[in-house]
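K.L.:
from the sequence below, what's the structure:
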Amino acid sequence: MNDGYVLIVDDDADIRNMVGIYLENEGLPYIKCEDAGKALEILDNHKIDLILLDIMMPGIDGMDACIQIREKSQIPIIFMSAKSQDIDKVQGLMVGADDYVVKPFNPIELIARVKAQLRRYKQYNENAVSKTMQYKELVLNGQTRQVWMKGEEIRLTPKEFSILELLMKNRGIVLTICQIYEQVWREEFAENDNTVLMHISNLREKIEGKGQEFQYIKTVWGAGYKI
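P.N.:
This is a model prediction of the structure:
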């Protein structure tokens, strides 16, 4: 189901061991640690697909750890806590957790929640990957509408992004100015309209800089443009 580990973070060794046994029975690899500080280190050095996170721990508590994790990752987080008030659950979800299980919990139910979150996370990642296109050092993500050139994000206007996405979807195919205009603006193209030319000029400048021989959006004289 997953390629990485489930990370169990709890200062109670009995809980870590018990959850580990149930994960192992389901064929889910896991890593155990007793505090959030070590958990943050593990995240930097291992592929983690889901975190089971206690709240009340020495040092960094689970809430603060969740906030720090959310600054750089969207992996599923399930809180395991003895704090059972509704306000505690609401707070846990508001800081970024995906689920909240109250101790003592039924381990079978916990594993069912883990597997459900892993399925959602896997589907999310597959959708994100399917929306990603790359040509040489140019990368476009159609889901997040982000573009990177040589690893650096490029800020595009909505129309610039749509033009680039259209060209990348039709890589190797020459698209006329009329085709580009009607598919991006979704209205009939008028002769002598320079709108597409201006947007492509701006797009080229953002991708490759001024005065460069264009390696990405190429002009096919008398026909149109292609990537």
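
K.L.:
C-alpha from now on. contacts and neighbour counts both.
P.N.:
OK.

K.L.:
hang on, Asp3 in a strand?
P.N.:
No - secondary structure assignment places Asp3 outside any strand; it is coil (DSSP: H, G, I helix; E, B strand; the rest coil).

K.L.:
any idea how far it lies from Tyr121?
P.N.:
From Asp3 over to Tyr121 the distance is 12 Å, taken as Cα to Cα, to the nearest Å.

K.L.:
what of Ile108?
P.N.:
20 Å.

K.L.:
which one of these two has more residues nearby?
P.N.:
Tyr121 (18 against 12; other Cα atoms under 10 Å).

K.L.:
about what we covered before: now for Asp3 and Tyr121: what residues contact both?
P.N.:
Listed contacts common to Asp3 and Tyr121 are Asp49; contacts here mean Cα atoms under 8 Å, 6 or more residues apart in numbering.

K.L.:
quick one more, to check against the first:
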Amino acid sequence: MGEATHKILVVEDDRQIQSFIGYALEQDGFCSLSANSGHSAMSLLISEPIELLLLDLGLPDCDGMEIIKRVREWSDMPIIVVSARDQDREKAAALDAGADDYLTKPFSATELLARIRVAIRHLRRQSGEKPQAVYQVGELKIDMEKRLTYLQGEELHLTPMEYNLLALLFKNCGKVLTTQYIIREVWGVGYGSDTQALRALMAALRRKIEKNPAKPRYIVTEIGVGYRLVDE
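P.N.:
The predicted structure follows:
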């Protein structure tokens, strides 16, 4: 029950799904509140110390995308979208608007809770007084302070662009990053939207860190959306 201090708001107008999520959260030790409309969600977000938002996009009084945009005006709380909308452009739009993750219905309680734990780890890192310098996933490690990377204890020789891409993924470990977000962060806002350079850079990085680049262990492709560094 150690996670009970984390208060999660479930915004979902389907009572059955709302109950399913609420039960799963409480069984795992979280404290959950629920709202079935955008208006009631905003009221709770303003009045309660919510730490994580689970948000359905199809609300009766507004589009969930508007909730994401409004919350991002004043809060960095993790936002996980849970929606029946499975189009790649819908997922990318939600992530670009500020959502941290996206789960397509139907989903299992196990997957939902795993995504929540990843989001809470990010929350803890962000709230720490000293920024984390060393990150590790499996046998892949990065030292942000020294700008060094290691695989199985051996130093990797990455180009500056390869390092910047890997560092960005490590800082957002477990989160899906859209291609446009990665391009903006790695190349800058004036680069444009051409994804060919990103695909080439990703292929070069995978050749250095993956045993089998065709079946990556560390950096997985979220088809039509972007990439994610797995959180083991």
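
K.L.:
now the TM-score, please.
P.N.:
Overlay of the two chains. TM-score (TM-score structural alignment, normalised by the length of the first structure): 0.55; 130 aligned residues with a Cα RMSD of 1.7 Å.

K.L.:
please say which position in the first structure Tyr181 of the second structure maps to.
P.N.:
The alignment leaves Tyr181 of the second structure without a partner in the first structure, by TM-score structural alignment.

K.L.:
for the second structure, what spans make up the strands?
P.N.:
Shown for the second structure, the strands assigned by DSSP state E span residues 7-11, 31-35, 52-55, 79-83, 101-104, 134-137, 140-143, 148-151, 154-156, 177-178, 219-222, 226-229.

K.L.:
correct me, but Tyr22 of the first structure touches Ile111?
P.N.:
Yes - under the contact definition of Cα atoms under 8 Å, Tyr22 of the first structure touches Ile111, with a separation of 7.2 Å.

K.L.:
distance of the residue of the second structure most remote from its centre from Met202 of the second structure?
P.N.:
Here the second structure reaches farthest from its C-alpha mean at Glu154, the gap being 28.8 Å by Cα atoms, centre = their mean. As for Glu154 of the second structure, its distance to Met202 of the second structure is 21 Å (criterion: Cα to Cα).

K.L.:
where in the first structure does stretch 83-91 of the second structure fall?
P.N.:
Mapped onto the first structure using TM-score structural alignment, stretch 83-91 of the second structure spans residues 81-89.

K.L.:
got it, and stretch 208-220 of the second structure?
P.N.:
Residues of the first structure offer no counterpart to stretch 208-220 of the second structure, counting by TM-score structural alignment.

K.L.:
which helix runs longest in the first structure?
P.N.:
What stands out as the longest helix in the first structure, according to DSSP state H, is helix 107-130.

K.L.:
counting contacts, what elements does that one pack onto?
P.N.:
Using 3 or more Cα pairs under 8 Å, 6 or more residues apart in numbering; DSSP states H and E as the contact test, the elements touching helix 107-130 of the first structure are helix 13-25, strand 48-54.

K.L.:
deepest of the ones you listed, which one?
P.N.:
strand 48-54 (a mean of 24; mean count of other Cα atoms under 10 Å).

K.L.:
would you check the span in the second structure matched by it?
P.N.:
With TM-score structural alignment applied, strand 48-54 of the first structure matches the range 50-56 in the second structure.

K.L.:
could you do stretch 147-158 of the first structure as well?
P.N.:
Under TM-score structural alignment, stretch 147-158 of the first structure has no counterpart anywhere in the second structure.

K.L.:
do the same with stretch 169-188 of the first structure
P.N.:
With TM-score structural alignment applied, stretch 169-188 of the first structure matches no range in the second structure.

K.L.:
ok, the closest residue to Pro76 of the first structure other than its chain neighbours to Glu24 of the first structure distance?
P.N.:
Ranked by Cα to Cα, 6 or more residues apart in numbering and with sequence neighbours excluded, the top spatial neighbour of Pro76 of the first structure is Leu50, at 4.9 Å. Distance, Leu50 of the first structure to Glu24 of the first structure, by Cα to Cα: 15 Å.

K.L.:
span of stretch 96-103 of the first structure from start to end?
P.N.:
Stretch 96-103 of the first structure has an end-to-end distance of 19 Å (criterion: Cα to Cα).

K.L.:
next: stretch 54-62 of the second structure.
P.N.:
Across its full length, stretch 54-62 of the second structure reaches 16 Å end to end, with Cα to Cα as the criterion.

K.L.:
quick revisit: list the buried residues in the following helix or strand past the longest helix of the first structure.
P.N.:
Toward the C-terminus, helix 107-130 of the first structure is succeeded by strand 132-135 as the next helix or strand (DSSP states H and E). Within strand 132-135 of the first structure, the residues that qualify as buried by neighbour count (16 or more other Cα atoms under 10 Å) are Thr132.

K.L.:
contact partners of stretch 30-39 of the second structure?
P.N.:
With Cα under 8 Å, 6+ apart as the criterion, stretch 30-39 of the second structure contacts 1, 3-14, 18, 22, 25-26, 41, 59-64, 67.

K.L.:
so what does Asp12 of the first structure match up with in the second structure?
P.N.:
Checking with TM-score structural alignment, Asp12 of the first structure has Asp14 as its match.

K.L.:
likewise for Val102 of the first structure?
P.N.:
For Val102 of the first structure, the aligned position in the second structure is occupied by Thr104, per TM-score structural alignment.

K.L.:
quick revisit: so the residue nearest to Pro76 of the first structure sits against Gln74, correct?
P.N.:
No - with contacts defined as Cα under 8 Å, Leu50 of the first structure does not count as touching Gln74, sitting 9.5 Å away.

K.L.:
out of the contacts of stretch 30-39 of the second structure, which are buried?
P.N.:
Members of the contacts of stretch 30-39 of the second structure that pass the buried threshold by neighbour count (16+ other Cα under 10 Å) are listed as 6-13, 18, 22, 25, 41, 59, 64, 67.
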